[in-house]
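Undergrad: 3D, please:
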Amino acid sequence: MSESIGFNLLHKDVQRWIWTQNWTALRDIQERAIEPIIKANCDVIISASTAAGKTEAAFLPACSRITEINPDGVGILYISPLKALINDQFRRLRSLSEILCFPVTPWHGDVLRSVKDKQKKRPGGIILITPESLESLLLNQAGWCSKAFSSLSHIIIDEFHAFLGTERGCQLQSLMHRIEFMLGRIVPRVALSATLGDMEQVARFLRPSTKNYPCEIIESSTSHSDLKIQLRGYLNKASENEESTTGFEGIVDDLYKILRGKSHLIFANSRGRTEEIAATLSDFCEKNGVPNEFFPHHGSLSKEIRESLEARLQEDNLPTSAVCTMTLELGIDIGSVDSIAQVTAPHSVASLRQRLGRSGRRGDAAILRLFIPEDEITTKSHLLDRLRVETVQCIAMINLLLKKWCEPAPGNQYHLSTLVQQTLSVIGQYGGVRANQLWSLLCEMGPFCLVDQQIYVGLLKALGEHNLITQMRDGQLVLGVRGEKLVENYNFYTAFNTPEEYRLECEARVIGTVPIDKPLVVGQLIIFAGKRWEVLDINSDKKVIALKRATGGRPPKFGGDGQSVHDIVRQEMRRVYIDKAMPIYLDKTAKETLYEGIDCFHSLGLESTSLLQIGGTVHVLPWCGDQITTTITVLLRRTGLAADCFGGVIDIRNCTIDTFYKSARAILHNEHPTSEELASHVPDTIVDKHDPLIPKELRDLAYGRRYFDVDGAIEWMEGMCQQ
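TA: Below is the predicted model:
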């Protein structure tokens, strides 16, 4: 340690704590983070793999600083996306805080009031808090916050990637800006994450409102441990009636044989599949007379069940595999697991990278096992299945993972729902605020910079019409009767909600429910329960979608459900087909399915064309992300073509290639619609929590920006028509 420049900058009591941990040296990110955090004259972003020491990289210098200056009040505000992560960090920081003689206070809905009251009576040390609890503090105890945070040295945000581009992330931006406005000064921010893409974009997201404040970006120069990958393929056999029998049994059987006896995380993407896999694996254990070691972990389970499983993983006394959704992607300390299993294609490269970081944490190789089913090819198979798109997408994502690329956060969003929440919260915090002051705080100087005065006036008028706010004679805006009730409810503190479930009906018979989180219009085809359906009607009031069975061949197995796929992923998929390379990590079945997909791609001449005529259907392969592909589809539908998109491929029924080109040229020749105009034809643009309070024209503006990319679609069409 004597050779460490950073170590010598730390407070002597922090140095003493490091010695008690028996560390022989600081890690690279810890060494590099000490000086900029201690100086407290810039923001800092620390990006490194899971278990690379990011927590200590932030807290050791930040704690050194507040020990040195002895602030009158809270010195560090730590913000986490998860209550479980706060509990975990509280446990990890306790010994350090005891040596430094200041409190560490967890602050969320499950923390005892007595713990919070102790901090309220004598504010100091570190507060570990969620955005929702911080919202409640600023709204209900603004006076205490002003005094308690008066000497605040740093705001540390953990798992920063979980906030990027989301409603909750926009809320976090606003909360940090409101704290600085309240204090009348800048508070340096430290962001921690294992998965970040464009670092300059991340820096802009960390502080969108102050253009010239410096930001130090610290990325780990230490390479990760070795990576071992295997992709196992499975074939869904087609029966006589052309319905596929699932390869699920083969996947679960292999999960049991390969994983039993050690600890693993099994990511299954959907909650339903998570429960199904966990239940089947548990049944296998019972059938074979061995103790169960497979347990589900997702957001719908009780706190006790989740925490019991997390503790079992952390103790590492018994072999334990958690079958989980994204709940165990983030940095809850569960120790090291032997491998990561991914059932079906991952949602994104960023997600895959985050999940992989949970393995190989003790110097061992990180192990990634993918279990990917494909349908057996028949005469009725869809082009997507013949191209083996799910297998190819997995390979493309692994390639990009190895190149250290991951998706950038979606930017330039209006986030009007969160602006409604923040407007009401600020009015509640101060009792009364003028409209120009609100716009200046939240929009001109705050994170809602896309919202001009005209848009904001329209939003305020709508809030007034809903009796959420009232204007006094002196021009001050105060909460209306309905507004007071809204902000007094604990649900108000949450900026996000899950998409509402729509009931799917065919001839008045309910066939299931789905969340609608992508544009959907009458006449469009959707895939549900392995069948193709045509949308007859969308009742946004009753949340009902009327369907009828659509004619045609079997629908594609891989419809691209889940999060939006990025342009770079689709372009990498095309490169996989063109290069014909056979990755060494594929098993025999996966190699066979990939070979089938590559052979299909080249036999159809897709290396030189993006259009195919098969029977009465034209297939368009733009090799673009979902936003551009969806926009192309909607533009074609506006010309009268029966266009639908699945997994990045656009199907146009009852069409010819000549008809496609005529429609494309007509689109290019005519005045191009705005994304807002495209959104105006979507029956239900209510997506986010407070969208029902927003006028339709403003909602269309935000929805269009979120789901459509007209410029990207037009650029692709121009390229097509020039060929």
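
Undergrad: CA atoms for contacts and neighbours, from now on please.
TA: Noted.

Undergrad: what helix or strand is residue 77 on?
TA: strand 74-79 (DSSP states H and E).

Undergrad: Quick one: distance of that strand to the chain centre.
TA: Remark: strand 74-79 is offset 25 Å from the chain centroid, using C-alpha atoms, centre = their mean, to the nearest Å.

Undergrad: Equivalent analysis for stretch 151-164, please.
TA: Using C-alpha atoms, centre = their mean, the offset of stretch 151-164 from its chain centre is 17 Å.

Undergrad: another one to check against the first:
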Amino acid sequence: MSGPVGGGPAVRGIDDLDPVLVHHIVNTLGWPGLRPLQEEAIAPLLVGEDAVLLAPTAGGKTEAATFPLLSRMTAERWSGTSVLYVCPLKALLNNLLPRLEAYTGWIGRTAALWHGDVKAGARKKILVGRPDILLTTPESLEAMLVSTNVDHRTFLGGLNAIVVDEVHAFAGDDRGWHLLAVLERLQRVVGRPLQRIGLSATVGNPDELLHWLQGSGADNRPARVVAPHLRTPVDEIAPGPPPGDIQLDYVGSVDNAATVIAALHRGEKRLVFCESRRLVEELGEKLRAKSVTTFLSHASLSVDERRRAEEAFAEARDCVIVSTSTLELGIDVGDLDRVIQLDAPATVASFLQRLGRTGRRAGTTRNCLFLALSEDGLLAAAALLLQWSRGWVEPVAAPPEPRHIVAQQILALCLQEHQVGDKLWQEWWSGLGPFGQGAEPIVRHLVDEGYLDQDGGMLFIGPEAERRFGHRHFMDLTAVFTAAPEFTVLSGLTEIGRTDPTLLTEEVQGPRRLLLAGRSWQVTYIDWHRRRCFVELVDGGGKAKWGGLGFVRATSWELTRAARDVLLGTDPEVDLTGRAQGCLTEARERFMEYVHPAGTLIVRRANEDLRWWTWAGHRANATLAATLSDVSDPAQRINDCWVRLRADLTPQRWKEAVADATGRLSLPSVHEQALRGLKFSAALPPRLAEKTLAARLADLEGATAALQESVRFTRLPA
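TA: Have a look, this model is predicted:
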């Protein structure tokens, strides 16, 4: 599939780029030369190979991709819109546009932006002008394909290459399946293979990521991973900087976190990551109360509010911006001094992205301060840092069995083409995995339920699809995630953001107040029909809340096992403060009877239930509970660390149950609430919808490993 890193065509360098580009690289940018990634990307990209370009954050990946493509654009006389630059976030596209406008302008070419926030007038100019590089999202790309206002065959007919920025962010969830399916449809519209280039920070399985990105062309197109940093000596590719640059502290509360942030690193520009929007709001309000110049960024703030915060933060010095993962990717927030993390992100890969926001100036190093708000948060952070210090990063894997995306794509294709042959629809995806022959039952269901009509050997949009997805010209059909309903919050005519509707319905004593954009607002009027509430600024007392769709943050086998290692006495190779050491010591004493280095424990404490301490992670434990249904408690709530067993279980019955389970693992049961969060699940036969989600809730490998470990029964006093 991909050759060895660094293999392939003859070595080329900066002199093989377009001479006008080279002139500007040297004289306009003032670069003495290209970085290793940029040098090594030239050869494969100039000859049209597919590639994944790997480098740490701020490693010059955008230039590594665009400089060779712009050189080909000139040499091969590409015309019209010939390159798509796809990103997972609109804010990232906004941030990239000035750079790409400058680079294209050097050679007399153009770049433009197309996403949901771009006004209709600007879109009309783009359709007429056909910029050479179009920056967009997969959802906006599909909207173009299905829109009656866009002649997509003419507008996109000149495409030659696709750049997918932050490709790992797509590959790990359903947006990745959606992206691949849209690219296959686009390739058929264009009538030729499109060069695919993915840009990514460090991942654990780059070859598999490249194979995934190539889609149907994975076995017959040349491709390579370009990652010069992976060939340096082992002692130079540790996943982070020297241990002193990473510190883990225990503060115990949001109040204490605000006190520490306000007191430390004064005069510096600090980016604080939180794992929820509510926590962003609470910390932001407390920092402002301590006279810290503070800005906020999360998905429920209005576009203008986020943009104002990010622009102000980029220009300021002694300040803090508090964010969810919205600023984890490569959005430029200026010359950043320090990253602070409350508790722990969900993955090592996420931590590496956040760590990479620092250390960009000469003479500075990458750094991150972890502030744990609880013992659980401290243990999660220590486990993540232990895995990081071991050099481990999660492999990126596409979610299994995306049948709901198949249903969505078939509907979108019929909307795009108006009608599709009932025997020819598979050709649009060129045999790509789940979109091939295996999708026949889904097509039959869509016809049977009225989502599709069938006549004269053709398929076209039916009345049920019109009813469910036809609002706003089928715009809801292009988004692959279900969003929880929210109310828009307005101060006069200015949109502040969106809030959970339960904050507007729950009983309160006195005036109803919201916390949004780090400020308290008193609700003055609620427009229930249009889902809007009007507010005015007040001094305090606001409350922040956002609901979800029933999903639980599921910690992996590797991170849960790392937590067990921490409890057994292994410290991560980072700077632990005295408070962190003290809290870890207390945690180790408390969990002493629930961890064992040689296997797992089934523990019965007097007057308590019987628990199997697997330390296997959420998905493995869900799989084990379903597989051992005869001896596990059917009413339990699954967690990362243990499975509740029936109170009358004996060691002999346990052995029999494990023997019966060997080689016949069961998928976890699926709750109706979770199914509602799987968008387009209603367009699937109920059995297939449940099977799809169950496969995603399972960890068969982890469950098997846990079953094979030795188990000890222990009884503890009350």
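
Undergrad: And the helices in the stretch 51-200 of the second structure, which stretches?
TA: Here the stretch 51-200 of the second structure has its helices, by DSSP state H, counting those that start in this stretch, at 61-75, 90-106, 120-129, 138-146, 152-155, 167-171, 174-190.

Undergrad: Which one of those helices lies nearest to residue 254 of the second structure?
TA: Closest to residue 254 of the second structure of the helices of the stretch 51-200 of the second structure is helix 90-106 (C-alpha to C-alpha; 27.9 Å).

Undergrad: and for that closest one, what span of the first structure is it aligned with?
TA: Under TM-score structural alignment, the match for helix 90-106 of the second structure in the first structure covers residues 83-99.

Undergrad: Check how far that stretch sits from its aligned residues in the second structure, on average.
TA: Stretch 83-99 of the first structure, aligned to the second structure and superposed, deviates on average by 1.4 Å (mean C-alpha distance after the TM-score superposition for the first structure).

Undergrad: Other residues contacting that stretch?
TA: 13-14, 17, 80, 103-106, 108, 128-130, 331-333 (C-alpha atoms under 8 Å, 6 or more residues apart in numbering).

Undergrad: Let's see which of those residues end up in strands.
TA: 104-106, 128-129 (DSSP state E).

Undergrad: Is it possible to mark the buried ones in those residues?
TA: 104-106, 128-129 (16 or more other C-alpha atoms under 10 Å).

Undergrad: okay, which residue is most central for the first structure?
TA: residue 162 (5.8 Å; C-alpha atoms, centre = their mean).

Undergrad: That one - nearest residue in space that isn't next to it in sequence?
TA: residue 81 (7.2 Å; C-alpha to C-alpha, 6 or more residues apart in numbering).

Undergrad: And for the one you found, the neighbour number?
TA: 22 (other C-alpha atoms under 10 Å).

Undergrad: cool, the one 3 residues further on as well?
TA: The tally of other residues near residue 84 of the first structure (other C-alpha under 10 Å) stands at 19.

Undergrad: next one: residue 439 of the second structure
TA: Residue 439 of the second structure has 16 nearby residues by other C-alpha under 10 Å.

Undergrad: Likewise for the one 5 residues further on?
TA: The number of residues packed near residue 444 of the second structure is 13, by other C-alpha under 10 Å.

Undergrad: Mind checking what secondary structure it has?
TA: Going by DSSP: H, G, I helix; E, B strand; the rest coil, the secondary structure assigned to residue 444 of the second structure is helix.

Undergrad: What is the aligned counterpart of it in the first structure?
TA: Residue 444 of the second structure maps onto residue 461 in the first structure, by TM-score structural alignment.

Undergrad: Over to residue 477 of the second structure?
TA: So, by TM-score structural alignment, residue 477 of the second structure is matched to residue 492.

Undergrad: And its match, how far from residue 274 of the first structure?
TA: Per C-alpha to C-alpha, to the nearest Å, residue 492 of the first structure is found 30 Å from residue 274 of the first structure.

Undergrad: repeat for residue 178 of the first structure
TA: In terms of C-alpha to C-alpha, residue 178 of the first structure sits 40 Å off from residue 274 of the first structure.

Undergrad: Comparing those two, which residue is more hemmed in?
TA: Under the criterion of other C-alpha under 10 Å, the comparison of residue 178 of the first structure against residue 274 puts residue 274 first, with 22 against 18.

Undergrad: Just to confirm, what residue in the second structure is aligned with that one?
TA: Match for residue 274 of the first structure (TM-score structural alignment): residue 280.

Undergrad: Provide the secondary structure category for its match.
TA: helix.

Undergrad: pretty sure it contacts residue 287?
TA: No. In this structure residue 280 of the second structure lies outside contact range of residue 287 using C-alpha atoms under 8 Å: 10.5 Å.

Undergrad: And the contacts of the helix or strand residue 703 of the second structure falls within?
TA: Per DSSP H and E, residue 703 of the second structure falls inside helix 700-708. Identification of contacts with helix 700-708 of the second structure by C-alpha under 8 Å, 6+ apart yields 557, 600, 614, 616-617, 620-621, 623-624, 658, 662, 665.
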